[in-house]
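Student: just to be clear, the model below is a prediction. Sequence and coordinates:
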Amino acid sequence: MTETATPALLWTPSAERIGRSQLHKYMQWLRRERGRDFKDYDSLWRWSVSDLEGFWASMWDYIGIKAYKPYDKVLAKREMPGAQWFTGAELNFVDQVFRHETASRPAILYSSETAALQQMSWQTLREQVGAMAAHLRGIGVKRGDRVVAYAPNTPETIIAFLAVASVGAIWSVCSPDMGLNAVLDRFRQIEPVALFAVQSSDYNGKHLDKGDVLAALIAELPTVKNLILMTGHSEHALPDHVQTTSWAGVIAKPAALTIEPVPFDHPLWVVYSSGTTGLPKPIVHGHGGVVIVIMVMTALHNDLGSDDIFHWYSSTGWIMWNAQVAGLLVGATIAIYDGSPSWPDWNRLWQFAGEVKATFFGAGAAFYANCQKAGVVPRQVADLSSLRTIGSTGSPLSEDSYAWIYDQLGKDIWLTPISGGTDFAGGFVGGCVLMPVYAGEMQVRCLGADIQAFDDNGKPLQNEVGELVCAQPLPSMPLFLWNDKDGKRYHDSYFDMYPGVWRHGDWIRITPRGGAIIYGRSDATINRYGLRLGTSEIYRAVEELPEVLDSLVVDLEYLGRDSYMPLFVVLRPGLALDAALKDRINQAIRKAVSARFVPNDIFQVAEVPRTLSGKKLEVPVKKILLGQPAEKVSNPGTMANPGSLSWFVDFAKQRAA
């Protein structure tokens, strides 16, 4: 697919907007402090990927990173995987947050389905992080220990994260909307010593008792010795073999915040990105890499500073929660909402944005599409006079959504869709406030990110759809995957197709303007409303049912179309797929994984296409359902059951009719 006409021009920055932008200020700083004068963004980007050491050193100085020890080398080891950044440096993520402490504006604004808007001052944030960090030290949590949370998007969860990071322990969080099996699949791998948790939560107008899930988590995580109970109540009793403390009891004991200096590559958190086989990948990112890469995205590509009120709707199970918290790194006030974006209706988040006077509003692409379908008129339901920027990510934003945003929010709004990933906690493609916005197109490749489109043979493509790759290392790329001692799983996840080059798993086209369009996943990973999941997690839930012998699921996320995720099941002989069995399958997925991953449709098939070695042919089936000929996406000679594809070919024709 290549471009045949220039897309519609939707926005052009004013001279005033350019002049006060963070990116303009950085370019002025480069001219003044480094003697580097760039005429436009393209020349700046090309320098940032041709002189990695020079660019990242400039970011270190421009940001003014607080370090306990300076670095010896910017890039001591260059290859991927295994690049070594800012060797010798010692710092801590938490220091970069509290250097912005001030009494002139709040740190956090927050609301939920059941609570009115409240605020937390920087002083209160520091005091509560200090008290929680002292408690963690008191119960024996030390550098390198894993501390996990089963918690929603509230200030308490942010406080817990900052407290964990401040003592040099390693953080990991799962959202309460995730099923028990999905949470255990993640937390078991990293053997946590302590757990933050809620006993109940509110979502979509319902009060959900999570006491039974929490009790099971404690029972199934034998390394957890301490539990810090956050908010909520439950009728379910908790196991008594763990030391339990209430959140309120800890916070009531003041303690000064003491921050532990750690090496640049000391683990900060474990996040999870699922492949198509096995357990979710436990990805480990470091303090320094996260700080410097997220600062590039937050300050330069999203144009956020200390005068902003930053809201990005997210659950704690999505990397955008981490990105929302990272707004504190630039001193912005972060505005967080805990609840469903559609309850009581699709107006709610716009109303929240008006209540907090948000200057930046971000959400998954599906949110905007749903608002359009629901007939939402944002400026009629909320005072959005402070709003300057709209962000989008999670899945491709269609041209219809671009048009809707400008129709509804006005021509002065800067729309900045981004594409990146949990895998490296950053952005590959993002916004540039210096440049125009064209319909359906992300503006630029991010600074320091050598992003290209490759064909199957590893050749760069110009203005054609190919595999999204990053040809050079970034400081926030994973340190390692937990329990991957020889690095094989890490290598196979990102470097198996193009040795030494990161393959991300998306289809991308670099446009003649230097922007990019993402066309969806190029692999079998599911991208459901911005949350990624491995197909294996769905298979485990479905195939535990005695009626189901085999299954296959694909996510037909593709630019300009609604997300569509069908599930295909092979049943025991003599059984037919009726409404009752469909409901049982959906309930199994809802309970074990999440309601977000319940399929759009379920179909009965005679057999699942497999290779001679038994691997399910998810990607070929996905390509067939997206309209590609079967003979071009599969080789019958490598299949155990080549005739099985004919059903899917017929199914694709019926859908296209």
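Tutor: Thanks, I have it. Numbers count the residues shown, from 1 in each chain.
Student: for the rest of this, base every contact and every neighbour count on C-alpha atoms.
Tutor: Noted.
Student: in which helix or strand would I find residue 295?
Tutor: helix 287-295 (DSSP states H and E).
Student: C-terminal to that helix, what's the next element?
Tutor: Next element after helix 287-295 (DSSP H and E): strand 309-312.
Student: after that next one, next one along is what?
Tutor: helix 319-325.
Student: residues in contact with the next helix or strand after that next one?
Tutor: As assigned by DSSP H and E, the chain's next helix or strand after helix 319-325 is strand 333-338. For strand 333-338, contacts defined as Cα atoms under 8 Å, 6 or more residues apart in numbering pick out 105-113, 152-154, 306-315, 324-325, 327-328, 352, 356, 358.
Student: among those residues, which ones are buried?
Tutor: 105-113, 152-154, 306, 308-315, 324-325, 327-328, 352, 356, 358 (16 or more other Cα atoms under 10 Å).
Student: how much space separates the nearest residue to residue 256 once chain neighbours are set aside from residue 136?
Tutor: Spatial nearest neighbour of residue 256, excluding adjacent residues (Cα to Cα, 6 or more residues apart in numbering): residue 130 at 5.2 Å. Distance, residue 130 to residue 136, using Cα to Cα, to the nearest Å: 10 Å.
Student: which residues are common contacts for these two?
Tutor: Common neighbours of residue 130 and residue 136 (Cα under 8 Å, 6+ apart) are residue 163.
Student: rewinding a little: so after the helix or strand hosting the residue nearest to residue 256, what's the next helix or strand?
Tutor: Here residue 130 is covered by helix 122-138, with elements defined by DSSP H and E. Next along the chain after helix 122-138, taking DSSP H and E as the criterion, comes strand 146-150.
Student: now do that following strand against helix 122-138, angle only.
Tutor: Using axes from the mean of the first three to the mean of the last three Cα atoms, to 10 degrees, the inter-axis angle of strand 146-150 relative to helix 122-138 is 120 degrees.
Student: continuing past strand 146-150, what's the next helix or strand?
Tutor: The helix or strand immediately downstream of strand 146-150 is helix 155-166, counting by DSSP H and E.
Student: show me what that next one is packed against.
Tutor: Using 3 or more Cα pairs under 8 Å, 6 or more residues apart in numbering; DSSP states H and E, the elements in contact with helix 155-166 are helix 93-98, helix 122-138, strand 170-174.
Student: take the one below as the second:
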Amino acid sequence: MEPKILWEPDSEFIKNSNLAEFVEWLSSNKGLDFVVSENARENVENYKNLWKWSVENLEDFWESVWEFFEIKSYSDYKTVLDERKMPGAKWFEGATLNYAEHAFLKAGEGEAVVYVREDGLRRALTWSELERQTAAFAAWLKDMGVKKGDRVVAYCSQVPEAVIALLATASIGAIWAAVGGEVAPRAVIDRFKQLEPKVLIASDGHFYNGKEFNKLEDIKTVVSGIPSLERVVLIPNLYESHDLKLSIPLHYWEETVDRKEKLTFEPLPFDHPLWVLYTSGTTGIPKPIVHGHGGITVEIFKGSFHMDFKEGDRFLWYSPPSWMMWNTVVSGLLAGATIVFYDGSPLYNFLQPLWQICEKEKLNIFGTSAPFLHGCMKFGLQPGSQYDLSSLRMVGSTAAPLSPEGFEWVYRNVKEDVWLNSASGGTDVMTGFVGGCPILPVWSGELQCRWLGTKVEAYNIEGKPVINEVGELVIELPMPSMPLYFWNDKDFSWYKESYFSMFPNVWWHGDWLMITDRGTAIIFGRSDSTIKRKGVRMGTLDFYKVVESMNEIISSLVVEVKGKIFLFVVPAHGIEVNEELKEKINRALKENLGAYFVADYIIPVPDIPMTLNYKKLEVPIKKILLGWEVEKAVNLDSIMNPDAVFKVVEAAKPYVEQLEGE
């Protein structure tokens, strides 16, 4: 049965979208007769035709993106794509450009960056001040001997100085990497040491969930663990005076930007490295993913068809600098948007801060994670009646699949007339594979479409694409923002093992996906954590949809160990996980998933362990319960709540011992 339509864009919303403007441009400039109707339901077929063209005519599509957004290049490209191969596709060879330059092409008069701290402090940078400080910091980096290809790294919370430092680093052709202040020093060293950076930028501390975190000792530890560092720039975020003694020169932020310089941009080859992003690294060394200036620039512009950024929009997507969504927020500058950061815990003060910022900052686009929205739902929040959300045009959700109940909660309790843009993609490509589309309806529990220029398919066990069936999420054709390489993996061996070991020459992402005949997409969780009983497979998300829809349960985690299903549940306040509740849970699993998928063990725990990217630790927990040492199964420095790992393992111990006894 087709799910319920929760929202349809009206004719004005559709007409004003970047995507409708692009289709009109294709007609006028390329003679292509695609249609966008003012009726969202009619656009189901219209969009399918557009997507089909974008992937079958890959080179024409990306050249159209280049021309439509007027990408600024200092030289002409020879070809759009040399060969449709993965990895190693060469895009726009011969073009020279700079990502940072595109961040200033739509500079306005007002605020460019807004910073709101958990304790209420607000700071803002105008476009002219952002440009002045970026020019000054770029000149300072060059004075300190930082050259094209050198690495500049940051260990900080969501401070605006990090935005300046990224743009300055990119402007001179140096390579950027950042890790959030919430990450333990050992994990920071693991990530940065391999890059051999010259300069570290660090904030002195931050607030999180009502607590003050002084980072000075952690900074000392990081500096002592990275021999290549030559200088440290300290951002005073919490403290006016500092007693920080280091073995290398220490500079304060103000002295590095206390000058007037002209902002210039180094013209760089399309595939010159821009930044290094890291996957969560929960089960080993994090993958150091290198993205290029050109690939990210064209992908960010293409993504604006699906995010519908507009010049002058006020845009926040809650994310620490450890996660790709922080880079996505910074990239909002390319559209001329004002980017807004909240530095603190979204859970603070009963999950209120982000909704308060929506009202006070008059946000047009507010992005968050599915776990946050599920938390608001469980907590019984009604932001729409508590706050003035009249400016809010879009609510974004990513990091994990949003349940149908989560979709319906947004329309019932946030805003009836809002575009809920649930998306799924990856740090690996710094973008989405499937997600929002401003000309289509929103169906409950479904992502609206496959993104343009992205040949997403669901493969069955034979490696064939299927519709209306669950399969492995794959990408059949190259994308400009696919990694150039992993750091120190120039022969692509780690890269190939990560993405191309399942299907030859096809990118395997490790998620279960279904594409419907309407062109929508449903993500069913990680395919490497699938529950398999008597030959029947079930995604973990199917369990969570059932269990977490119950008022008695806040969160859950499911793993299969030695043929038994272990279901860990976090009960709501005051609820006891007794036999009666266990029977109720299993009845619901039986009714919704089938008799094979009732839990053998239902175990109460205080918290579910999560990565810094808000993903549940299914595979590491399974490995530990199978006998792996904790340290080998999971990198605890990469976990948001490492105590939860031990609590889950301890709670499972008697059941595991019982299994071993059998």
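Tutor: Received the coordinates, thanks. Keep in mind it's a predicted model, so treat the numbers as computed, not measured.
Student: give me the TM-score for these two chains.
Tutor: The TM-score (TM-score structural alignment, normalised by the length of structure 1) is 0.82; 570 aligned residues with a Cα RMSD of 3.1 Å.
Student: residue 497 of structure 2 maps to what in structure 1?
Tutor: Correspondence of residue 497 of structure 2 to structure 1, assessed by TM-score structural alignment: residue 492.
Student: ranges for the helices of the stretch 501-650 of structure 2?
Tutor: In the stretch 501-650 of structure 2, the helices defined using DSSP state H, counting those that start in this stretch lie at 540-547, 579-593, 618-625, 630-633, 642-661.
Student: on that earlier part again, how about the contacts made by the aligned partner of the residue nearest to residue 256 of structure 1 in structure 2?
Tutor: Structural alignment (TM-score structural alignment) places residue 130 of structure 1 against residue 135 in structure 2. For residue 135 of structure 2, the contacting residues are 168, 260, 261, 262, 263, 264, by Cα under 8 Å, 6+ apart.
Student: map the first one across to structure 1 for me.
Tutor: Aligned counterpart of residue 168 of structure 2 in structure 1: residue 163 (TM-score structural alignment).
Student: please apply the same query to the fourth one.
Tutor: Residue 262 of structure 2 is assigned residue 256 in structure 1 as its aligned equivalent, the criterion being TM-score structural alignment.
Student: contacts only, for that match.
Tutor: Residue 256 of structure 1 neighbours (Cα under 8 Å, 6+ apart): 127, 130, 131.
Student: surely the last one meets residue 247?
Tutor: Think residue 131 of structure 1. No - when contacts are counted by Cα atoms under 8 Å, residue 131 of structure 1 is not listed as touching residue 247 (10.2 Å).
Student: quick check: neighbours shared by these two?
Tutor: Joint contacts of residue 131 of structure 1 and residue 247 (Cα under 8 Å, 6+ apart) do not exist.
Student: distance between the longest strand seen in structure 1 and the chain's centre?
Tutor: Using DSSP state E, we find that the single longest strand of structure 1 is strand 502-510. In terms of Cα atoms, centre = their mean, to the nearest Å, the gap separating the centre of strand 502-510 of structure 1 from the centre of its chain is 16 Å.
Student: tell me the buried residues in it?
Tutor: 502, 503, 504, 505, 506, 507, 508, 509, 510.
Student: map the second one onto structure 2.
Tutor: Using TM-score structural alignment, the equivalent of residue 503 of structure 1 in structure 2 is residue 508.
Student: cool, and residue 327 of structure 1?
Tutor: Looks like residue 327 of structure 1 aligns to residue 332 there (TM-score structural alignment).
Student: wait, isn't its match in contact with residue 309?
Tutor: Yes - counting by Cα under 8 Å, residue 332 of structure 2 touches residue 309, with 7.2 Å between them.
Student: who are the contact partners of residue 462 of structure 1?
Tutor: So, once contact is read as Cα under 8 Å, 6+ apart, residue 462 of structure 1 ends up touching 453, 509, 510, 511, 512.
Student: tell me which residue of structure 2 lines up with it.
Tutor: Residue 462 of structure 1 maps onto residue 467 in structure 2, by TM-score structural alignment.
Student: residue 8 of structure 1 now?
Tutor: That one, residue 8 of structure 1, aligns with residue 4 by TM-score structural alignment.
Student: what's around that match, how many residues?
Tutor: 13 (other Cα atoms under 10 Å).
Student: contacts for stretch 263-274 of structure 2, please.
Tutor: Residues contacting stretch 263-274 of structure 2 (Cα under 8 Å, 6+ apart): 73-74, 91-101, 131-132, 134-136, 149, 170-176, 290-295, 484.
Student: helix/strand/coil for residue 428 of structure 1?
Tutor: Under DSSP: H, G, I helix; E, B strand; the rest coil, residue 428 of structure 1 falls in the strand class.
Student: so what does it match up with in structure 2?
Tutor: Counting by TM-score structural alignment, the partner of residue 428 of structure 1 is residue 433.
Student: then residue 292 of structure 1?
Tutor: That one, residue 292 of structure 1, aligns with residue 298 by TM-score structural alignment.
Student: and the counterpart of residue 599 of structure 1 in structure 2, how many residues sit next to it?
Tutor: Mapped onto structure 2 by TM-score structural alignment, residue 599 of structure 1 lines up with residue 644. When counting by other Cα under 10 Å, one arrives at 17 neighbours for residue 644 of structure 2.
Student: not counting sequence-adjacent ones, nearest residue to residue 644 of structure 2?
Tutor: residue 609 (5.0 Å).
Student: pretty sure the one you found contacts residue 647?
Tutor: No - counting by Cα under 8 Å, residue 647 is not a contact partner of residue 609 of structure 2; they are 9.1 Å apart.
Student: which one of these two has more residues nearby?
Tutor: Set side by side, residue 609 of structure 2 and residue 647 show more neighbours around residue 609, with 25 against 17, by other Cα under 10 Å.
Student: is it true that residue 191 of structure 1 touches residue 221?
Tutor: Yes - look at residue 191 of structure 1 against residue 221 with Cα under 8 Å: they come within range, at 7.3 Å.
Student: with structure 2 superposed, average distance for stretch 126-134 of structure 1?
Tutor: Stretch 126-134 of structure 1, aligned to structure 2 and superposed, deviates on average by 0.4 Å (mean Cα distance after the TM-score superposition for structure 1).
Student: what is the neighbour count of the residue mapped onto residue 60 of structure 2 from structure 1?
Tutor: In structure 1, the residue equivalent to residue 60 of structure 2 is residue 54, according to TM-score structural alignment. Residue 54 of structure 1 has 15 neighbouring residues, counting by other Cα under 10 Å.
Student: now do the one 4 residues further on
Tutor: Burial of residue 58 of structure 1, expressed as a neighbour count using other Cα under 10 Å, amounts to 18.
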